[in-house]
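Engineer: below are the sequence and a predicted model; questions follow.
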Amino acid sequence: MAASIHREVATEFLPFFRVYKDGSVERLLGSPIVPPSPEDPETGVSSKDIRICQDPTISARLFLPKLTEPDQKLPILVYFHGGAFCIESAFSFDHHRYLNSLVSQGQVVAVAVDYRLAPEHFLPIAYEDSWAAFQWVASHTTDIAGDEKEPWLAKHGDFERVFIGGDSAGANIAHYVTMRAGVERFHIGGARVVGTFLTHPFFWGSKPIGAESSIEREKSFTCLFWDYIYPEAPDGIDNPLMNPVGPGAPSLAGLGCSRLLVTVAEKDGLRDRGVSYYNAVKESGWEGEVELVEVKGEEHAFQIVNFGTENAKNLIKRLASFLLH
C-alpha cells in the first residue's frame, strides 16, 4: 500500500477540502480546469489567460464577445468566481461555460479574476488579490504605458461603463470591491463603476435571521469554517466582510456603484441573508437603484451547477439585461 494513503488528516471541511498533517491539501469539490478558447463554437466568445501580477501571482481569464465592428467599445465586467473561498477557479469548466454565455448575451469584455484560495492562503488574501486585480483593470485609464496595457481592454473596454459581479463567495468579494471603490475613488483613475450584481451572496452572522437555525450557532459549519479560513478576522463571523449588515459594518450608503442587482434562490440556505442585505441597502440612504430577483424552487448557484436548465437560462438572461442597460 502506498505511503500517501497513510497520510494523517489534520482537519477537514466536507465537502470542500481536507488538510493533511504534512501540509498538503486535497480539494474534494470543483469542476476541472479547462483551457481558454480562441472562439467558443456555441457563443462565438473568445477567451485568453493573462498574468495580472507576478508577486503575488494573480491571474485572470479574459472573455471577448464576437464583435460587430473592429474597434467596438464594450462595457467591462470584473467578475469573481464562487466556491466558498476555497474551491473553483476562473479557469474551471463550470465558470468558463457560464461566462461564455453571460459575455455573449451581455456584450461585455469580462475579466474573471483567479484570486488565491484558502486554506493555503488564509483570508483576507482573496480580498487583497481581488482589489489588486480591480485596480489593475482601472489603471488602464491612467498610469499603464501603452505597451503594457492589455490589448482587449485598451481597444474594446469602455471604462465609463465598468461592472462588478460574482456568485456566492465571489458575490461577497464583489460587495467588498464595490464598497472599497466607493471609498478609494482616487485609486481607480477614470474608471466608473455603473453597476454591481451579487448572485446568491455568501454572507452570514452570529445572530440567526429568517429561517436560519439558532441551534449551537458558534458550532455551526459556517462559523467554524469562517474561523478556520480567516483566523485573524476581527469580530469573527460578524466581521463586515462576512456580515455587511452587522454591528460596526460601514454604511452601505458608501457603495461605489449607481445600480445594484441582488439575486437569491428560494431553497438556498443563504437566501435570507441576501434579502436582508437588499433591504439594508434600501434603508441605508444609498442613492443608487437596487433590485432584488428571487427564483422559486431553486438552490444555491443553480445558474452555474445546473447550467442549461430553463431557470438557469432565464437568470443568465436577466443578468445580461442588467449589463446591457
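Structural biologist: Cool, got the structure. Everything quoted here is computed from the prediction, not taken from an experiment. Numbers count the residues shown, from 1 in each chain.
Engineer: CA only for contacts and neighbour counts going forward, please
Structural biologist: OK.
Engineer: and the strands in the stretch 101-250 of the chain?
Structural biologist: With strands called from DSSP state E, counting those that start in this stretch, the stretch 101-250 of the chain shows them at 109-114, 157-167, 193-199.
Engineer: got the angle between the first one and strand 157-167?
Structural biologist: Put plainly, it is strand 109-114. Using axes from the mean of the first three to the mean of the last three CA atoms, to 10 degrees, the inter-axis angle of strand 109-114 relative to strand 157-167 is 50 degrees.
Engineer: want to compare, so here's the second one:
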Amino acid sequence: MASNTKTIASELLPILRVYQDGTVERFIDSPFVPTSTEDPSTGVSSKDTTISPLVSARLYLPKLSPTTHQKKLPVLVYYHGGGFCIGSAFSSLAQNYMNSLVSQAKVIAVSVEYRLAPEHHLPAAYEDSWTALQWVASHSLEDTINKDPWLIENGDFDRIYLGGDSAGANIAHNMAIRAGKECLFGGVKILGAFLSHPYFWGSDPIGSEPILGHEGNLLYRMWTLGYPSAPGAIDHPMINPFARDAPSLSGIGCSRLLVCVAEKDELRERGVRYAEAVRESGWGGELELFEVEGEGHCFHVMNPGTESAKKMVNRLASFLQ
C-alpha cells in the first residue's frame, strides 16, 4: 500500500517546512483578504495591480476631503516583513496595518508583493522590490505605459518614501542604497525612508546578543534558507550592513531616515548600531532613532489595537507627513 506521506527536505520551525517535491508548507501566515472601497473604519480605498509578470502590488488611497482633493500626496513604497519567506501584501495583517497608516499619514501607498523564498531564493525579492520602485518612479514620465490613475492624479513625485518592517525594512535599506548609485526613472529622488525593526544579522554577535548558539539562531537560519548561495553567507552586505565589503552607509539615497526599534526585540541592538553607523558614515541627511519600550518585534503589525501600536503608527505617520 502506497504512503501519502511526503518526505521532508528541510524545516524552519515554527515558520515553514519544505518537502522534497518542492512544495512549501507555511504555518504562521495570515489569510489573504480582498481590497475594499472606503474601508468602514478608516475610509481608505485599496486595489490590486500587476506591475510586471513577476511583481504585483496593493495600492492604498486615503479618503480625500474637499481641502485635500486638490493637493498631491506623498507616495509610500512599502515592503512587508516575514523573513523573506512568509507574509504578503494581500494578507489581513498587511491590509489592517496599511489602512491605519495610510489613513493617518494621508499618503498613497504601494504595498509590494515580492517573490518569497525558498521557492524563489534571494536576490529575487530585492529585484522585485526594485522593479516596483522603478514602476512608481515611471509615473513621473509623460510617455510611460502601464500607469495607475491614483498615482498619476494624486501622487507627488517630489515626496517619495520607502518603508518596511523587519525583512521589509531590510529591503527598504537596500533599495535606498541602490537608489544612491542608480538613477530612478524621471530622475526621481527618494525623500525619506522608515526602517521598522530592521532585519540585519551577521556572523559576529554584537552587544548583548548571545555567543552560544548564534549560528543556530532562527534569524541566522532564515537568511541561509532565503539566500543559500549568498557570497559571504550571513555577512553578505544585504543582511549585514557592517560587513567589511558592505557599501558605505554615506551613500544611502534619501535625505530623511527614521529607524524604529523595540526594547524587547532580538533585533534591537542591530537597529541601534545601524543608526549609529549611518551617523558616523558622514551621510548628510536627517536621522531619528525611535524606540518603543516594553514591546517586541513588529508588535505594531501583530497587535495594531494596543496603545503602543497606535503610538508607533502615529510616529510613522508624522514622519511621512
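Structural biologist: The structure has been received and is ready for your questions. Remember, it's a predicted structure, so these values are computed and weren't measured experimentally.
Engineer: need the TM-score from the superposition.
Structural biologist: Once superposed, chain against chain, the TM-score is 0.96 (TM-score structural alignment, normalised by the length of structure 2); 319 aligned residues with a CA RMSD of 1.5 Å.
Engineer: follow-up on the earlier one: pick the most deeply packed of the strands of the stretch 101-250 of structure 1.
Structural biologist: Mean neighbour count (mean count of other CA atoms under 10 Å) peaks for strand 109-114 among these, with a mean of 28.
Engineer: give me the contacts around it.
Structural biologist: 58-65, 74-81, 89-91, 103, 130, 133, 152-153, 156-157 (CA atoms under 8 Å, 6 or more residues apart in numbering).
Engineer: again, only this time at 6 Å
Structural biologist: Strand 109-114 of structure 1 is contacted from outside by 59-64, 76-80, 89-90, using CA atoms under 6 Å, 6 or more residues apart in numbering.
Engineer: and for stretch 212-229 of structure 2?
Structural biologist: 117, 118, 121, 122.
Engineer: pipe the residues you listed into TSV and attach distance to residue 229 of structure 2 and neighbour count per row.
Structural biologist: Listed next are these as TSV, based on distance: CA to CA, whole Å; neighbours: other CA atoms under 10 Å:
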residue	distance to residue 229 of structure 2	neighbour count
117	12	21
118	12	22
121	9	20
122	9	22
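Engineer: farthest-separated two in the residues you listed?
Structural biologist: Across the contacts of stretch 212-229 of structure 2, no pair lies farther apart than 118 and 122, at 8.4 Å, counting by CA to CA.
Engineer: tell me where the stretch 101-250 of structure 2 has helices.
Structural biologist: 124-138, 149-154, 167-179, 218-226 (DSSP state H, counting those that start in this stretch).
Engineer: now those in TSV, with distance to residue 22 of structure 2 and mean neighbour count?
Structural biologist: Formatted as TSV, the helices of the stretch 101-250 of structure 2 follow (distance: least, CA to CA, whole Å; neighbours: other CA atoms under 10 Å):
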stretch	distance to residue 22 of structure 2	mean neighbour count
helix 124-138	17	21
helix 149-154	38	16
helix 167-179	23	24
helix 218-226	13	19
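Engineer: out of those helices, flag the one nearest residue 186 of structure 2.
Structural biologist: helix 124-138 (6.4 Å).
Engineer: was I right about residue 18 of structure 1 contacting residue 29?
Structural biologist: No - here residue 18 of structure 1 does not reach residue 29: they are 10.7 Å apart, not a contact under CA atoms under 6 Å.
Engineer: of those two, who's got more company?
Structural biologist: Using other CA atoms under 10 Å as the criterion, residue 18 of structure 1 and residue 29 rank with residue 18 on top: 17 against 14.
Engineer: aligned to residue 201 of structure 2, what sits in structure 1?
Structural biologist: By TM-score structural alignment, residue 201 of structure 2 lines up with residue 204 in structure 1.
Engineer: how about residue 284 of structure 2?
Structural biologist: Counting by TM-score structural alignment, the partner of residue 284 of structure 2 is residue 287.
Engineer: any idea which element that match lies in?
Structural biologist: Using DSSP states H and E, residue 287 of structure 1 is not contained in any helix or strand.
Engineer: report the central residue of structure 1.
Structural biologist: Among the residues of structure 1, the one closest to the centroid is residue 170, at 2.1 Å (CA atoms, centre = their mean).
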